[in-house]
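Asks: Got a predicted structure here, sequence first:
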Amino acid sequence: MQQSGRAAGRKSFEIVQSLLLVNDEWTSANGALTAAMKLKRQVIDERYAEEIKALFLKE
């Protein structure tokens, strides 16, 4: 991703530095989505707090 971003002339702040893929399905049944299928960002932030923290520690 970083190579293709640089090749496309993107600035460093426009290039994704870290990415986390999770195997969990986000549904309204498990509380990650509202009934209107919108993300519940606070719930997701709390659920993956350790993983998110680790992403920023790598940099």
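Replies: Structure's in. What do you need?

Asks: switch to C-alpha atoms for all contacts and neighbour counts from now on
Replies: Fine.

Asks: Please tell me how far I44 sits from E51.
Replies: Going from I44 to E51 by CA to CA, to the nearest Å gives 11 Å.

Asks: then this one, side by side with the first:
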Amino acid sequence: MKHRAPRRQKGLSIIELMIALLLGLLLMGGVMQVFLSSRQTYQTNSALSQVQESGRFALD
């Protein structure tokens, strides 16, 4: 009786695909968190600079 060598897998299994999707979602979540945080910081700094500009104008 001859033993056949196992066939090589072609493509991705469903588990590998699900893990890749999960890692992609985690990465996208991190990128979105950084984007939203930097946008909030920009808005805060913009409001602060507007207040400072108004203060300088009032002093002049």
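Replies: Noted; the coordinates are in hand. In this text the structure is predicted, and so the values were computed from the model without any measurement.

Asks: Just the TM-score for the two chains, thanks.
Replies: Superposed pair, TM-score by TM-score structural alignment, normalised by the length of structure 1: 0.24. Supporting alignment: 25 aligned residues with a CA RMSD of 2.6 Å.

Asks: Find the residues that touch each one of I44 and E51 of structure 1.
Replies: Common contact partners of I44 of structure 1 and E51 (CA atoms under 8 Å, 6 or more residues apart in numbering): none.

Asks: now for the longest helix seen in structure 1, which elements pack on it?
Replies: If you go by DSSP state H, structure 1 has its longest helix at helix 49-58. Judged by 3 or more CA pairs under 8 Å, 6 or more residues apart in numbering; DSSP states H and E, helix 49-58 of structure 1 is in contact with no other helix or strand.

Asks: what ranges do the helices span in structure 2?
Replies: Assigned by DSSP H, structure 2 shows helices spanning 14-59.

Asks: and stretch 53-60 of structure 2, how far from the chain's centre?
Replies: The chain centre lies 40 Å from the centre of stretch 53-60 of structure 2; the measure is CA atoms, centre = their mean, to the nearest Å.

Asks: Okay, buried residues for that stretch please.
Replies: Residues of stretch 53-60 of structure 2 include none that count as buried (16 or more other CA atoms under 10 Å).
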